[in-house]
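1. can't give you the sequence, but here's the structure:
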């Protein structure tokens, strides 16, 4: 009888663990995350490819499901974007360059109002980046964006306006990658 109970218990644990994660390409993303006591669920995810090379996966975590990027961008609710590095071509220098261009594109070249915060944010990516590193940029409702590298907090940038510009890099009208945008919004598989 004990063996049967142990087998059932093990099966329940394995099925629970399988549900708690989602595979995106070769990367496994958690289905749920928690920042500052708020549970967020994976809204959707995708993989960025450049010239046929997969560079990173990106996932959007929200309190409820969204398919409209405008609602996500304008919302003042806690949410997070997670980037998992899957290529050695993604270096911290390249990330800083891509973020800088992304902010410029997202703000149509008018970054003056948040420029100091952009520079502070870019400093968070000064350490070397390796395959399997992951970054989480969690907007905390009414406060700002906490950034984590491999689960460890590396910085905080205040303001909902900063969150808007940051999230617009992937969810704006001219996103860094249409596939990631569609994936994050649950519109593409």
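-> Great, that's in hand. Keep in mind that this is a model prediction, so the values were computed, not measured.
2. can we go C-alpha only for contacts and neighbour counts from here?
-> Will do.
3. give me the element the residue nearest to residue 114 when sequence neighbours are not counted is part of.
-> Take residue 114 and drop its neighbours on the chain: the residue closest to it by Cα to Cα, 6 or more residues apart in numbering is residue 162, 6.7 Å away. In the assignment (DSSP states H and E), residue 162 maps to helix 160-171.
4. let's bring in a second one:
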């Protein structure tokens, strides 16, 4: 039995619908699994439901270091779009190998230094030192350990390791932006991970 050809108007409608669907960001109902780490499609933070913006893998040489997922209220395809959102934000990181915590903290400091000019880096020095102290408290982050970096409007930036808040919030203006620059700045630690966090494929 022959199927009659669709009218031209219907063909145009179907083509437009297909194109619009392909251009949509990651659906809120979709979880992402990265190296056996599952990132749920949504998370609750400060009474708001955040959607998984993207998730990917941090590699160093031939090693898989950690998986990371970014949660926002609305999809963001750039760091500027992410920072422009007024609501809470979360970066979730899960370790894929044992890493010395102090060494990881130092790598974060180097990453911020790479993404900041000297003047801004100097202004943020007190918060940078405190961030280093947080990671120096633990001898190592084991495979499967995780930490989150949360931005909470009205409170500041909060760092949690294995569900334990390790310090008072970082309230210094610009520090959360500087911290996120490690992953989403112009000179990210891993360009493939940056692309994945912003909804692309690594």
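-> Sure, I can see it. Computed from a prediction, not measured in an experiment: that's the story for all the values here.
5. Any idea what the TM-score comes out to?
-> TM-score for the superposed chains, counting by TM-score structural alignment, normalised by the length of the first structure: 0.83, backed by 170 aligned residues with a Cα RMSD of 1.7 Å.
6. hmm, back to that, counterpart of whichever helix or strand comes after the helix holding residue 162 of the first structure in the second structure, which residues?
-> For helix 160-171 of the first structure, the succeeding helix or strand toward the C-terminus, using DSSP H and E, is helix 178-184. With TM-score structural alignment applied, helix 178-184 of the first structure matches the range 191-197 in the second structure.
7. How about residues contacting the matching stretch?
-> Residues from elsewhere that reach stretch 191-197 of the second structure, judged by Cα atoms under 8 Å, 6 or more residues apart in numbering: 53-58, 68-70, 183-184, 188, 201-202.
8. In the second structure, point me to whatever sits opposite the residue nearest to residue 114 of the first structure in the alignment.
-> Residue 162 of the first structure maps onto residue 175 in the second structure, by TM-score structural alignment.
9. Residue 126 is in contact with its match, correct?
-> No. Using Cα atoms under 8 Å, residue 175 of the second structure is not in contact with residue 126; the gap is 10.3 Å.
10. Give the aligned range of the longest strand along the first structure in the second structure.
-> The residue-count maximum for a strand in the first structure (DSSP state E) belongs to strand 38-50. Aligned using TM-score structural alignment, strand 38-50 of the first structure spans residues 48-60 in the second structure.
11. in that stretch, what's buried?
-> Applying a neighbour-count criterion of 16 or more other Cα atoms under 10 Å, one finds 50-59 buried in stretch 48-60 of the second structure.
12. next helix or strand past the longest helix along the first structure?
-> Secondary structure of the first structure per DSSP state H: the longest helix is helix 2-19. Beyond helix 2-19 of the first structure on the C-terminal side, the first helix or strand identified by DSSP H and E is strand 21-24.
13. coming back round to it: can you pull out the residues in contact with the following helix or strand past the longest strand of the first structure?
-> Using DSSP H and E, the helix or strand that follows strand 38-50 of the first structure in sequence is strand 53-62. Strand 53-62 of the first structure is contacted from outside by 24-25, 27, 29, 32-33, 40-49, 78-90, 180, 183-185, using Cα under 8 Å, 6+ apart.
14. name the helices or strands packed onto the helix or strand following strand 53-62 of the first structure?
-> Next along the chain after strand 53-62 of the first structure, taking DSSP H and E as the criterion, comes helix 69-74. The contact analysis (3 or more Cα pairs under 8 Å, 6 or more residues apart in numbering; DSSP states H and E) places helix 69-74 of the first structure against helix 160-171.
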